Structure formats: structure tokens, C-alpha cells
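Trainee: after the sequence you'll find the predicted model.
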Amino acid sequence: MSVIRFTYDKQLTKEFIKLGFELNEDDKKWIPPFRKELQHQLSKDFEFNRNQGNSHCNFIATRNGKMLARLSAMKNKNLIDKNGNQIGTIGFVECINDMEVAKEILNDAVSFLVNENGINKIYGPMNFDIWHGYRFMTKGFEREIFPGEPYNKPYYNEMFIKAGFKAIYSWDSTEVENYEDLIGISSRGKVRFEMLKEIGYTFKDLDSNNLDEQLINLYNIINISFNNFFAYTEIDLEEFTRMYSGLRHSTKPGFFSLIYDEAGLLSGFTGVLVDESIAIRAMRGNKGILSKVKFSINKPKADRAVFYVAGITPEQIQKHSGLGRAGFYYGVQKAIEAGYDKMVFALMAKDQVVHGLLGKHANKHDREYTLYELQI
């Protein structure tokens, strides 16, 4: 077996992307990534790659001309620990079920980070940062996955553990599958929502006709509210806008909202998505006209909402205003009003207080995810 390494190479990039499709094409739950998006992320034009101080290297393991595994090793200059030490990442992981193959390609990636970049702490899986995909699923493989959910072959966890990685942080998702339970969960924040509205708090829904300006506000409030989250790093506004411009088509009125306090200060946000997994899966990783037609045909099949993200400022936390509870109510209520009786409360960190808002579902944890760390 040999391992090919490259940074920018048009043909090898195609092979790198192709392997992901080959290894997952028979998995009916898998949501294919868009090929052009992967090509962009692996190109010199990608925001991460344009930033001085960042670096990466891609690896493909082959035997007798057949691709067996792939991954990338990355140095994000902004990803540092509390002591100021650089943290590396390993992402875009795909591999056949062969621990020796996995060990060899992981060793090469670790060597790149340690010996060529002086890094002694590595997170994985993480594609550049937490914005572009990270974490392995560890539980919930039998469930219908939602867009943006970590999804991988179960044995990938074993690959990392056998290579010396240890679990460092965990998340979970909970699905509520009937109207009555959603109403019960929603009611937990209703009183607080009405109280805050009474004293002047406003909930302003993102408007597709004025999305560009509102995305700037969303970008700012996410950076403020997530600043102390585990492994959080900012991305450029340009990249954020490119990523979130799809909200113009993939959400409903009230599903994404900016929250302002009684003085008009931006204080929080909520983000609910329509689960368009069936429609996206039908596109098979392409964005051509035919693929867009397939998306349109399958879009009406979406019958589930995903409470994907929310946050409030440190000032609101210190005030104990209850804005988090009120925002939670608002997002769930908007989904109910839009006709959804199933909802996934997605990607909650194990130590997040939001679990308490789920009532009897607080410890259900249909799906779980883990980020691993290797210390040299």
C-alpha cells in the first residue's frame, strides 16, 4: 500500500472526492455532499486556504491502483488551546473497513501536523473548523439523518480510537415525533416569551428580500454568543454569507429570527430548518438543472423541522432574562404553526442547559456524536 499526498492537484482532487461517493453510494441514509462545494473547499480559492498561516495536506491511500482511504490534515492558525498552543485537525475522513489501512494513512496525517508543523494536539474529525463539518456519529445510525448532521460509517470511531485518539467532547440530538409533545415542550417558554415581548423585546424574522443585510447581523450575533464555545473560531463574513445564503430557499418565515432587547440591542437568535434531506439526497451531489428539478419534486416530502441553532449574548445570560427559553419557545412555535408535528432538537452539547427544556425527552438522546483528540 502507498499513500499519495498533495495540496492542490486537479486530478487528485477529483479522485479524492470520487472515493467518498464510491464508499457511500449504497448507503440509502447518506446525504451526498455537493461535488462543486468540495472542489471549492479543496482549491486555492477557498477562504481557509487564502488566509496566511493556515495550511493543509490531503492524503489518498492506494493499493494496486485502487483507492482505499482518504483524509486531510489541517492547521487552522486560529484554533489554539487555552495556553495558546496550536491545534491541528484531521478531516474529510473516508476509509474501507481495514484498520491497517486506517492506521497508515492516519499516521501520515499525524506526521504532517507534528513533524512539519510542530503541532502536538490534534482534533478529529474536523474539516478546517467547526463550520464546515466535524464530529463522528456514535449512536443513531438507524435513524433518518438530517442535513448538517454528522454521519459516518460506525467503524470510523474504532479507527480513531485504535490510532490513539480519545473522546474529548460529546453532543446529542433528540427527535420529538408527535404534536402533543411538541406543544408541551413549546409551552415551557411561553410565559417568558410573553413577558419579554411586554417589556419591549422584539423577534425579527429573516426576510428573504433583505437577506444580505440581515446575514451581517446574524454573523455578528453568532460570533458574540458562540465566542466561548468549544473549538469555536470565526470565519470571514464573505464565507459566512456564502454558506448561509441558502436560507433564502431552505427555510420558512419565522424559522430564523434575530432577537432585540428593549433598548434595541441585538441579543440573540434562533434557527430552525426544514428537513430537506430527501430532496437533497435526490440531487446526488450535483447542482445541474436536472438535479434542481429532482430537488423541487422531492421538496414537498419534507415532514420534519430541525431546531438547528440558537444563541444569546453573555449580557443576557448575566441578566438571567430567560431569553434562551423564550427563543426556544418561539422557534418551536413557528414550526408548529407551519404544520410540522415532528422536530429534531439538534446537536446539543452534553453540558448545555437546553436539555432541560425538553421535559420528558431531556434524556432521550436518539443520536450521539463525539470529537476526538490526540495528544503527542
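Mentor: Yep, it's here.

Trainee: from here on, just use CA atoms for contacts and neighbour counts.
Mentor: OK.

Trainee: what segments of the protein are helices?
Mentor: Ranges of helices in the chain, per DSSP state H, are 10-24, 35-41, 47-50, 99-117, 155-162, 179-187, 190-198, 211-225, 237-244, 247-250, 277-282, 289-298, 314-319, 323-337.

Trainee: residue 92 is nearest to which of those helices?
Mentor: For those, the distance to residue 92 is smallest for helix 10-24, at 8.7 Å, taking CA to CA.

Trainee: list the buried residues for the closest one?
Mentor: 12, 13, 16, 17, 19, 20, 21, 24 (16 or more other CA atoms under 10 Å).

Trainee: helices or strands next to that helix in the packing?
Mentor: Under the contact definition 3 or more CA pairs under 8 Å, 6 or more residues apart in numbering; DSSP states H and E, helix 10-24 sits against helix 35-41, strand 66-80, strand 86-95.

Trainee: and the comparison structure, right after this:
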Amino acid sequence: MKTVVPVNSKSDLAAFIDFPHELYKNDPYYVPELFIAQRDLLTKHPFHQHNKLQCFLAYEGGKVVGRIAAILNNGHNQFNHASDGFFGFFDCVNDKEVAKLLFDTVTGWLKDRGVTQKLKGPVNFSTNEPCGLLIEGFDSSPFLMQTYNYPYYADLIDSYGFSKEVDLIAWHWEGGNYDDKSVRLLDALQERLKRNNIVIRKVNLKDFKNETVRLREVYNSAWDQNTGFVPLTDDEFDYLAKDLKLILDPDFALVAEQNGKIVAFGLALPNYNEIFKTIKKGRLLPSGLFKLLFNKSKIQSIRIYALGVVEGYRKMGIEACLYGTIIKEYKRKGFKHAEAGWTLENNTMINEAIKAIKGDPYKKYRLYEKAI
């Protein structure tokens, strides 16, 4: 008999976090999430202060065969004047009956809390966190903070009646296979920006608290027109910034500033998934912590995580300067691979800019929706 039960205890939560490890144990591209990070995300993240989340586990014969989280994102509904609910943390054996039970459970939970319009996902918790179902590019491991799933997931979701909301694109560069025009023109572009009192500089880690306040304003304005965007609260952005500070390389954390006002930022991150892939079940103890500490210098790839420019400062050359600086550092440090993304499929301006520097659209993720 197949049943779905709510996650209500520490042991339930551990089973919820650990289920993907068993499901993907024979998949060469799977990267386990760090247990402590997933536990804190699901229990301590500031998201829970003003939103609701309930995790569920599907069982058959005493064995976990699926998981899902029902997410009521009040911030999304207020910002978008909607009454939507979300599903996230979805993993399932290749069984449409199990998937239907999970989606039915989430739908019922959300309806009981007043949701009347659409069920959307997958998001963990919103588009500010890892999101989207991988539908193209199953032949390599995900980069840091990107999702991964079996190809059959799309059939499970389609069979329940979901339809596409929007696709997200991840771009890849192999070695030196990029157009370095932005690097060659970097000095000239920066001189042009200086005539408008705009300078490109590194994030000041010694004054990180004040930098975070100003970066949050840019973040919440640069992406506010994107599909599914939800502004981060002060506490949520601080939580994200503190996490990123632990892993960022200062040479890849850049801002554009005009007369003391930050108007854009670009951030690339070392791809720690190269290390996480070797940490069994995402446990830092007993040996995972040593792998993390001693293998940082061996990371060979980066992910361009975010690049945003506030309205009124676009098409001035700031984007090219940020990309050019990141590419210059990528080359200087001897990295072998880079990923940018994701980007919305309908963001023509940024997608054309990435194509111009020979970005390869090698992975595609999908956000789905269904009327409740």
C-alpha cells in the first residue's frame, strides 16, 4: 500500500533529506546536498518567519519512495497579487501513482490554507533558491546551487496535468572557448564608465554588513520584472549573504558604483559541487569536513551566479565590464570550466550577450504550473 505522511519529527526530517541519496546512489552525476545546510534551510531559514511549509514522505511497504514539500509563499502572493501555492524538494521513484499521491497531498494542503489559483514549481522555496526541473543536459553534474533530477521526472509532472510556465537556461564555457572581446576592451569600457563617475570594484568584505544592505536594494530592483520573482526580506538576504560569504572568492565578487551608490553587481562562485560530490550522504563528519577544507584549491570550475544592473544603468557597458572582469580572473586563476545561469528564456538582452561571448546553452530547466 502506498501512503503519504507529513514530516513531523527529527527522524522524519532526516529521512526526507536522505531519500535522494538512496534514489540516486547509482547515478554518476548526482551531487548530495550537505545535510546540515538542508536541515537549516527546512527549519531555521528566515523564510519560515512569514511563510508556511510542510514536508511529506511517500511510503510503500515501509520504504520511502518519494518526497515533496508544500509551500505557501505569502511574499510571492503579495508581490504578484496572486493566490498561488508551490511544490518543492520533489523526488520520486518512477511511479505515476506515487507522484499523483504527492501532488494530491500538496494540493489539498494548499487549498486548506486558502490557495485558489495555481500550483507552481518546483522551487526550493522560490526562484531566489535552487529551482526548476532539469529537462535537458543530463550528461554532467549540476553546478553549485543548481538542481538535478532523473529524466523521467518530466513525465511524472506532465502526467499530473502541469504545463510549462517558463524555461531557464544554463550556459557553459569549456576552457578558453570564449570570446574575450570584453576583456580586450575592458580598459576602454572602464574609462568610459568613469566619465559617468561609475567604477567597478570588489565587494568590501571588511565592511560586509553595510555592503549587504546596499546590495539587497540592487538585488530586489534588478530582478523585479522576472517571472516568479519575490523580493527577499532583510533577514532572508542577510542569510543568503552570510552563506555566500563562506564560499565566495573576493576576485569574483564585484560591484559597479556611482558616487557611492551601488548600481550593479556580478558574482561568480567556485563550483563547490566538485567537492560535495565526494562527500557521502552530505555528512561533513567524520571525513567530509577535511575534504571540504583541503580540496578548495583543486576546484576547476566557477558558476556566474548573479549579474544584475538596476533600471536606468543598463546598456551603458556595465554588464560587459562585469563579465570582462570575471573572464579575466577566470583565465588568470587557471579555471577549466564556467557556467552562467540560470537566465530566463525570454530575457533576450542577456541571452544575446551571453551568446556573443560563445556561451553554450547546455542545460535547460522548467518551471511548471497547474490550476488548482
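Mentor: Great, that's in hand. Source: prediction; values computed, not measured.

Trainee: among the helices of the first structure, which comes closest to residue 370 of the first structure?
Mentor: helix 155-162 (8.6 Å).

Trainee: pull out the buried positions in the closest one.
Mentor: Result for helix 155-162 of the first structure [16+ other CA under 10 Å]: buried residues 156, 157, 159, 160.

Trainee: same list (those residues) but as CSV, adding distance to residue 38 of the first structure.
Mentor: Shown next, in CSV, are the buried residues of helix 155-162 of the first structure (distance: CA to CA, whole Å):
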residue, distance to residue 38 of the first structure
156, 20
157, 23
159, 23
160, 23
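
Trainee: can you give me the strands in the stretch 251-376 of the first structure?
Mentor: For the stretch 251-376 of the first structure, strands defined by DSSP state E, counting those that start in this stretch occupy the ranges 256-260, 266-274, 305-312, 343-349, 367-375.

Trainee: aligned partner of residue 305 of the second structure in the first structure?
Mentor: In the first structure, the residue paired with residue 305 of the second structure is residue 308, using TM-score structural alignment.

Trainee: just the buried residues of helix 10-24 of the first structure now: which is nearest residue 293 of the first structure?
Mentor: Closest to residue 293 of the first structure, out of all of the buried residues of helix 10-24 of the first structure and judged by CA to CA, is residue 21, at 21.3 Å.

Trainee: and the residue nearest to the closest one when sequence neighbours are not counted, how many neighbours?
Mentor: Distances taken as CA to CA, 6 or more residues apart in numbering place residue 32 nearest to residue 21 of the first structure, at 7.3 Å, with adjacent residues excluded. By other CA atoms under 10 Å, 19 other residues sit near residue 32 of the first structure.

Trainee: who's in contact with residue 32 of the first structure?
Mentor: 21, 280, 281, 284, 285 (CA atoms under 8 Å, 6 or more residues apart in numbering).

Trainee: which residues does the fourth one contact?
Mentor: The neighbours of residue 284 of the first structure, taking CA under 8 Å, 6+ apart as the test, are 31, 32, 33, 34, 291.

Trainee: count the residues that sit near the equivalent of residue 130 of the first structure over in the second structure.
Mentor: Alignment note: residue 130 of the first structure maps to residue 127 in the second structure; criterion TM-score structural alignment. Neighbour count of residue 127 of the second structure, defined by other CA under 10 Å: 17.

Trainee: for residue 127 of the second structure, give its distance to residue 230 of the second structure.
Mentor: Using CA to CA, to the nearest Å, residue 127 of the second structure is found at 7 Å from residue 230 of the second structure.

Trainee: which residue is the nearest non-sequential neighbour of residue 79 of the first structure?
Mentor: The nearest residue in space to residue 79 of the first structure (CA to CA, 6+ apart) is residue 87, at 5.7 Å.

Trainee: wait, residue 165 of the second structure
Mentor: residue 368 (5.0 Å).

Trainee: please pull up the equivalent of the one you found in the first structure.
Mentor: Residue 368 of the second structure maps onto residue 372 in the first structure, by TM-score structural alignment.

Trainee: against residue 91 of the first structure, how distant is its match?
Mentor: In terms of CA to CA, residue 372 of the first structure sits 11 Å off from residue 91 of the first structure.

Trainee: quick check: neighbours shared by the two?
Mentor: 124, 125.
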